[in-house]
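K.L.:
Next one to model:
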Amino acid sequence: MASLGLIAMTPALAESDFATGNGAISADARVDFEINIPRFIRFQVGSAGATIDEVVFDVAAANVGDGSDVAATSNGTLAVSLLGNVGTISLDATTAAALTDGTDSISWSEILTSSSDAALDVPAIVDAGTGAAESVTANVGTRVVNRTADWTFGYDNSNVVAAGTYTGRVTFTASNP
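P.N.:
Got it, this is the predicted structure:
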């Protein structure tokens, strides 16, 4: 029993080697290394940090509902960055409801989207819930995604709607199971 206690207290030693002799001699000592890299996804749409960018469209009275596309007057193009080491990343967009002024609504289908990089496309935006996801595949090795793009938004302006300021929020999510 006492000998088991001594074994448990024996300190761990690094590997060593001892060599003697005449002429050229050598001694080796090996060291093992381990690097632990966590799984991660870093995703940014628009400004960095806690800022939530607002895309604003000001429609001229003479053009309301005439079907002419309206460019944003503020934040119409947002920089997007996606970096992750988990393989294919799924991007989706979630909304609580259509854009609303408190009484009337405008469907999210009136918001036109485009991306400067088809490999980092804007996911589908629906009036309530989560739209169809976009898959972003690895472009560095087999499991690293490192992509950037500019997402541009426009207003389709295909319906005459009541006067008002219509607001809504889209939450874009990058995920990997």
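
K.L.:
make it CA atoms for all contacts and neighbour counts henceforth
P.N.:
Noted.

K.L.:
what helix or strand is the residue nearest the centre of the chain on?
P.N.:
The centroid of the chain falls nearest to Phe43 when counting by CA atoms, centre = their mean (2.9 Å). Taking DSSP states H and E as the definition, Phe43 sits inside strand 41-45.

K.L.:
Next, the structure of the following sequence, for comparison with the previous one:
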Amino acid sequence: MPRAAPSRTLRTAAGAGLLLLGLAEMAAAHAWSLSVSSGSRRLFLHVGNGSVSNANGNFNGATGTNGAINLVQVTVPAAQLGNGTDLAMTSNSTQSTSLYGDGNNTCPTPSSQVMVGAGYRRNGGSASATLGVTSPANLTSAAGDTIPFTEISWTVSAPGSGVPNVIPAGTFSGATQTLATVPGNTYIENCHTFSYANNAVRAAGTYNGRVTYTLSAP
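P.N.:
Below you'll find the model as predicted:
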């Protein structure tokens, strides 16, 4: 009697941090770039599920951290181990509408997308904020086996938007990388869809790793 092959499951948690935190959308060829009412200096960042920034484009929501951390994952079928075909990852995010405050349906299928958004409000000056992401070198299993984080990439999309990508598609570097620049009094967002490159046969197990998105301004 044949035995069932052990599964290889990759799970990646995404978190975010700064003054205001929520979680948001991502895109595959487009994004949204929206105006924010000027005011006292404030940053707003969300990755996946999060809290609305308050009324449309004013970023007057309560300061602090929402605390939600979403998970994207994929289980590699035994017959496809290491065959080099990218495998789509699913998400436990339920965030489909924008956290900008206008109710736009930015990520129609959050079960396969993660919404990412970043905004910077200021009273004046020319400084911009920087959106970045930090990933560890590897995803790691309980047995100590590893998969390079460079095996995970993402595409972007934003239905209904004709704005060129302001948060581009990419591949995790296993280090800190800059994703986008956010001008003052601007909010950007789109939906990210993640995939696993499946370029080598890996030991059975559940591999975990967490990436952290940050938004900073001088």
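
K.L.:
Need the TM-score between these chains.
P.N.:
TM-score of the superposed chains, computed with TM-score structural alignment, normalised by the length of the first structure, equals 0.69; 136 aligned residues with a CA RMSD of 2.1 Å.

K.L.:
How much space separates the residue nearest to Gly174 of the second structure when sequence neighbours are not counted from Gly209 of the second structure?
P.N.:
Spatial nearest neighbour of Gly174 of the second structure, excluding adjacent residues (CA to CA, 6 or more residues apart in numbering): Ala137 at 4.0 Å. Between Ala137 of the second structure and Gly209 of the second structure the computed distance is 9 Å (CA to CA, to the nearest Å).

K.L.:
Tell me which of these two has more neighbours.
P.N.:
Gly209 (20 against 16; other CA atoms under 10 Å).

K.L.:
Would you check that Gly164 of the first structure makes contact with Asp101?
P.N.:
Yes. If you go by CA atoms under 8 Å, Gly164 of the first structure and Asp101 touch, sitting 5.9 Å apart.

K.L.:
higher neighbour count, those two?
P.N.:
Asp101 (15 against 12).

K.L.:
residue contacts, the more buried one?
P.N.:
Asp101 of the first structure sits next to 164-167 when contact means CA atoms under 8 Å, 6 or more residues apart in numbering.

K.L.:
which residue lines up with it in the second structure?
P.N.:
In the second structure, Asp101 of the first structure lines up with Ser141, judged by TM-score structural alignment.

K.L.:
The equivalent of Gln44 of the first structure over in the second structure - how many residues pack around it?
P.N.:
Structural alignment (TM-score structural alignment) places Gln44 of the first structure against His46 in the second structure. Neighbour count of His46 of the second structure, defined by other CA under 10 Å: 35.

K.L.:
just checking, His46 of the second structure touches Gly117?
P.N.:
Yes. In this structure, His46 of the second structure is within contact of Gly117 by CA under 8 Å, at 5.3 Å.

K.L.:
JSON lines please, covering the contacts of Asp101 of the first structure and showing secondary structure and distance to Thr137 of the first structure.
P.N.:
Shown next, in JSON lines, are these (DSSP: H, G, I helix; E, B strand; the rest coil; distance: CA to CA, whole Å):
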{"residue": "Gly164", "secondary structure": "coil", "distance to Thr137 of the first structure": "41"}
{"residue": "Thr165", "secondary structure": "coil", "distance to Thr137 of the first structure": "38"}
{"residue": "Tyr166", "secondary structure": "coil", "distance to Thr137 of the first structure": "35"}
{"residue": "Thr167", "secondary structure": "strand", "distance to Thr137 of the first structure": "33"}
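
K.L.:
Distance across stretch 168-177 of the first structure, terminal residue to terminal residue?
P.N.:
Span of stretch 168-177 of the first structure from end to end, CA to CA: 28 Å.

K.L.:
With stretch 107-119 of the first structure instead?
P.N.:
26 Å.

K.L.:
and if you look at stretch 35-49 of the second structure?
P.N.:
So stretch 35-49 of the second structure: terminal residues 22 Å apart, CA to CA.

K.L.:
can you give me the offset of that stretch from its chain's centre?
P.N.:
16 Å (CA atoms, centre = their mean, to the nearest Å).
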